[in-house]
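I would like to see how this sequence folds:
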Amino acid sequence: MKNFIQKLPKAELHLHIEGSFEPELMFALAQRNKIEIPYKSIEEVKEAYKFSCLQDFLNIYYAGASVLINEQDFYELTMAYFTHCHEENIVHTEIMFDPQTHTERGIAFETVINGIQRARNEAHEKWNISSLLIMSYLRHLSEEAAFETLKQSLPYKHLIKAVGLDSSENGNPPSKFYNVFEASAKEGYVLLAHAGEEGPAEYVWEAIDGLKIVRIDHGNNCLTDDKLVAEIIKRDMALTVCPLSNLELKVVTDLKQHPLKTMLNKGIKATVNSDDPAYFGGYLNQNFIAIQEALNLSKEDLVVLAKNSFQYSLLDENSKTELMNLVDEYALKN
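Here you go, the predicted model:
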């Protein structure tokens, strides 16, 4: 099964580039940029990567991001992630980035996106990995701040496919951002949002009806509402599920209790993703391996998950068909 997963062609649809920040690179950039971080060694950084909830994780996530200063830093961070993609047979990825995490501390939007874009171009040339960018608004900040980010993004609109909504979910419902999502749609951005990770099913309703998103990031708590499940299936919306993230942030206490198989059995189009792999103990293949073992998923289940990752990507229909055929060919031979 591990070998089958390793070589299975797949896409990743839920990945925060700042969450792929390995301790070694964080430490190196802190020294290069002469930024003080509260850790004396790489081991201390790794020790800090243990959390009891989403907020614990976000605290260190934002502290870590503070060492990203120059275009080269964002390039190196993104290129390190693409190297994992190449090793894990991820042929398409949709990368989320948080401009506000950087612009709030005086880093220019241009610096962030140019560094990421350089890596995207290189990964495509070197390994033929396709990628799209998702600009996430931080939900713990105001809608006014999100509007400012939308404005800053407009000169780079050709590089950004979609907008998303992330950060602390509880107490920050999707309804807080209805206006900026409407404005983002007018600019041509596809709409996505995190909903139902820690927040209730009501937040998922708000995201699909109020924000008018086309794909749900996480969505675990939709299972508490049968009407919502039926609606998600009716609208043919996918969930970007992140097993190791759910385990590390105590959304589930044991992967054997993870709802992924239940979702598939109910007819929900789920996908497997790594979320913030440097912090949660594994990149995409590790998520696949862990959830396969925990839920005893069959090869057929894995093929469904891989095909879902392409079908519910933001690629054009021809590319989706081509990539799903790639999965079928692989499954036939293996």
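
all contacts plus neighbour counts: C-alpha atoms, from now on.
Will do.

excluding chain neighbours, what is closest to residue 225?
Nearest residue to residue 225 in three dimensions, chain neighbours excluded: residue 201, at 6.6 Å (C-alpha to C-alpha, 6 or more residues apart in numbering).

same question, residue 111
residue 71 (4.9 Å).

go on, residue 116?
Nearest one to residue 116, counting by C-alpha to C-alpha, 6+ apart, is residue 75 at 5.1 Å.

in what helix or strand does that neighbour lie?
For residue 75, the host element (DSSP states H and E) is helix 71-88.

which neighbouring elements make contact with that helix?
helix 109-127 (3 or more C-alpha pairs under 8 Å, 6 or more residues apart in numbering; DSSP states H and E).

after the helix it packs on, heading C-terminal, what element do we hit next?
strand 130-138.

buried set for that next one?
Within strand 130-138, the residues scored as buried using 16 or more other C-alpha atoms under 10 Å are 130-138.

repeat for stretch 198-216
Buried, per 16+ other C-alpha under 10 Å, within stretch 198-216: 198-208, 210-216.

what's the neighbour count on the residue nearest to residue 116?
21 (other C-alpha atoms under 10 Å).

and what of residue 143?
As a burial measure, residue 143 scores 18 neighbours (other C-alpha under 10 Å).

that one touches residue 176, doesn't it?
Yes - here residue 143 reaches residue 176: they are 6.7 Å apart, a contact under C-alpha atoms under 8 Å.

quick one: residue 132 and residue 97 touch, right?
No - counting by C-alpha under 8 Å, residue 132 stays clear of residue 97, with 10.9 Å between them.

roughly how far is whatever helix or strand comes next after the helix holding residue 75 from the heart of the chain?
Using DSSP H and E, the helix or strand that follows helix 71-88 in sequence is strand 90-97. With C-alpha atoms, centre = their mean, to the nearest Å as the basis, strand 90-97 stands 8 Å off its chain's centre.

please name every helix or strand in contact with strand 90-97.
strand 10-16, strand 130-138.

which residues sit against the helix or strand just after the first one?
For strand 10-16, the following helix or strand on the C-terminal side (DSSP H and E) is helix 23-32. Outside of helix 23-32, the residues that reach it under the criterion C-alpha atoms under 8 Å, 6 or more residues apart in numbering are 36-37, 41-42, 45-46, 64, 67-68, 73, 77, 278.

and for comparison, fold this next one:
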Amino acid sequence: MTPMTPVAPVTPDQLAAIPRERLPALLRLMPKAELHIHIEGSLEPELMFKLAERNGVQLGYPSVAALRAAYAFTDLQSFLDIYYAGASVLLTEADFSEMAWAYFERAAADKVVHAEIFFDPQTHIERGVPIETVIKGLGQAARRAQAELGLSAKLILCFLRHLSEADALRTLEAALPWRHHFIGVGLDSSECGHPPEKFARVFARSREAGLHLVAHAGEEGPPAYIEAALDVLQVERIDHGVRCTESPALLLRLAASRTPLTVCPLSNVKLRVFDTLARHNLPALLAAGLCVTVNSDDPAYFGGYLNQNLVETFAALPQLGAAEAYALARNSFEASFVPAAQKAAWVAQLDALFTEFALEGAR
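Model prediction:
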């Protein structure tokens, strides 16, 4: 391997020299990691109908257009109802691989160099799909992404919080023989009424198995759910976490610990966490010194993959500039579950790109 030429870190003055009109191009071109993407939520209607036809599954919508028209969610549960119906078309290893590959191609086009993919095995197990079918199909696509796209990809198994902890424990034990295919566990689905404490034992068992731990908290649930995810589940990252601003003590704690938040702006608006992007608290989270990242969540349903989340958010929030763009991309590497040397290599690429844009701005 040829040694990489050292790259000087980009400076605050250089960041300030990048004109605002260059931000959309910079956001699209900067290398980045995506750490909050539900792979089932990347299933576009066109592919959903293709797989339904292939597998003889009857969808409750006559056309792609009719299905898209149903994406008028009023809250998390109204989205989940359609989300689980869409997953019914996934039956074979090839289905899961094809779905993940479609996401990886879009992610690579968005300059995503690393993705940590959530998947929901319980959604499929209860339909009679073996867990190894899910894991092997996704794993095949992840290996192909590395080989053909140069995109690093890892899998994170998520437990559905509206189901019991006993069910989550059974799912974990069924998955452990395939442990080499996934790096961690998470907690998703309906947040309200299902506090993190409900899953203390399964997260303890996952920790014993050497898995990374993350959990959704503070999207619809209160700041106390974030605290419980940290204290009871002992997670390393908080998915969403935007309601942390309601607790000054929690905000200070998250800043001091650099506990990452994987924030999803377009999702937050679609599910009415915020009325508009212009009212999103991303600037406040960054100003408070939190390790915030931007992600796409369920892009097929929420209207945008990673670059669209970034470009639309920066357009709606004029207080965000090149310094915040750099921080978000660098945070995404800091928050990822990869070796330090790989993180440093990606940060060097980031510094080189921002330095190039700064030099253009100075001319």
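
sorry, back to before: who touches the helix holding residue 75 of the first structure?
Against helix 71-88 of the first structure from outside (C-alpha under 8 Å, 6+ apart): 6-7, 17-18, 20-21, 25, 29, 68, 91, 111-120, 123, 127, 129, 283-285.

can you find the partner of residue 104 of the first structure in the second structure?
For residue 104 of the first structure, the aligned residue in the second structure is residue 126 (criterion: TM-score structural alignment).

what about that match, how many neighbours?
When counting by other C-alpha under 10 Å, one arrives at 9 neighbours for residue 126 of the second structure.

hmm, back to that, quick one: map the residue nearest to residue 111 of the first structure onto the second structure.
Aligned partner of residue 71 of the first structure by TM-score structural alignment: residue 93.

ok, now residue 118 of the first structure?
So residue 118 of the first structure corresponds to residue 140, using TM-score structural alignment.

and its match, how close does it get to residue 147 of the second structure?
Separation of residue 140 of the second structure from residue 147 of the second structure (C-alpha to C-alpha, to the nearest Å) stands at 11 Å.

which residue of these two possesses the greater neighbour count?
With neighbours defined as other C-alpha under 10 Å, residue 140 of the second structure and residue 147 compare such that residue 140 has more, 18 against 11.

once you drop chain neighbours, what's closest to the more buried one?
Residue 140 of the second structure sits nearest to residue 97 (C-alpha to C-alpha, 6+ apart), 6.3 Å away.

ok, now residue 135 of the first structure?
Residue 135 of the first structure sits nearest to residue 163 (C-alpha to C-alpha, 6+ apart), 4.6 Å away.

isn't residue 320 of the first structure up against residue 310?
Yes - assessed by C-alpha under 8 Å, residue 320 of the first structure is found in contact with residue 310 at 5.5 Å.

the two: which has the busier surroundings?
residue 310 (27 against 19).

let me see the contact set for the more buried one.
Taking C-alpha under 8 Å, 6+ apart, one finds 10-11, 320, 323-324 in contact with residue 310 of the first structure.

give me the distance between the equivalent of it over in the second structure and residue 115 of the second structure.
Under the alignment (TM-score structural alignment), residue 310 of the first structure pairs with residue 333 in the second structure. When C-alpha to C-alpha is the yardstick, residue 333 of the second structure and residue 115 of the second structure sit 10 Å from each other.

now do the shared contacts for the two.
In contact with both residue 333 of the second structure and residue 115: residue 33, using C-alpha under 8 Å, 6+ apart.

rewinding a little: make a markdown table out of the buried residues of strand 130-138 of the first structure and add distance to residue 238 of the first structure.
Output for these, formatted as a markdown table (distance: C-alpha to C-alpha, whole Å):
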| residue | distance to residue 238 of the first structure |
| --- | --- |
| 130 | 20 |
| 131 | 19 |
| 132 | 17 |
| 133 | 18 |
| 134 | 16 |
| 135 | 19 |
| 136 | 18 |
| 137 | 20 |
| 138 | 22 |
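
of those residues, closest to residue 180 of the first structure?
Of all these, residue 137 has the smallest distance to residue 180 of the first structure: 9.5 Å, by C-alpha to C-alpha.

who's in contact with that closest one?
98-100, 146, 149, 163-166.

recalculate using a threshold of 10 Å.
The neighbours of residue 137 of the first structure, taking C-alpha atoms under 10 Å, 6 or more residues apart in numbering as the test, are 97-101, 143, 145-147, 149-150, 163-167, 177, 180-181, 193.

likewise residue 65 of the second structure?
Residue 65 of the second structure neighbours (C-alpha under 10 Å, 6+ apart): 45-46.

that one -> the first structure?
Using TM-score structural alignment, residue 65 of the second structure lines up with residue 43 in the first structure.

run a quick neighbour tally on residue 25 of the second structure.
The burial count for residue 25 of the second structure: 12, using other C-alpha under 10 Å.

helix, strand, or coil at whichever residue in the first structure pairs up with it?
In the first structure, residue 25 of the second structure lines up with residue 3, judged by TM-score structural alignment. Of the three states, residue 3 of the first structure takes helix according to DSSP: H, G, I helix; E, B strand; the rest coil.

and residue 295 of the second structure, what's its match in the first structure?
With TM-score structural alignment as the criterion, residue 295 of the second structure matches residue 273.

burial of that match, as a residue count?
Neighbours of residue 273 of the first structure (other C-alpha under 10 Å): 28.

and the nearest residue to it once chain neighbours are set aside, how far is that from residue 216 of the first structure?
Using C-alpha to C-alpha, 6+ apart and skipping residues adjacent in sequence, the residue nearest residue 273 of the first structure is residue 242, 4.9 Å away. To residue 216 of the first structure, residue 242 of the first structure is 12 Å away according to C-alpha to C-alpha.

where do the contact lists of the two overlap?
Common neighbours of residue 242 of the first structure and residue 216 (C-alpha under 10 Å, 6+ apart) are 14, 270.

counterpart of residue 84 of the second structure over in the first structure?
Structural alignment (TM-score structural alignment) places residue 84 of the second structure against residue 62 in the first structure.

setting the sequence-adjacent residues aside, check what's closest to that match.
residue 101 is the one closest to residue 62 of the first structure (C-alpha to C-alpha, 6+ apart), at 6.9 Å.

how about residue 169 of the second structure?
Using C-alpha to C-alpha, 6+ apart, the closest residue to residue 169 of the second structure is residue 202 (5.5 Å).

what's the burial count for the residue nearest to residue 62 of the first structure?
19.

same check, this time on residue 293 of the second structure
What residue 293 of the second structure shows, counting by other C-alpha under 10 Å, is a neighbour count of 29.
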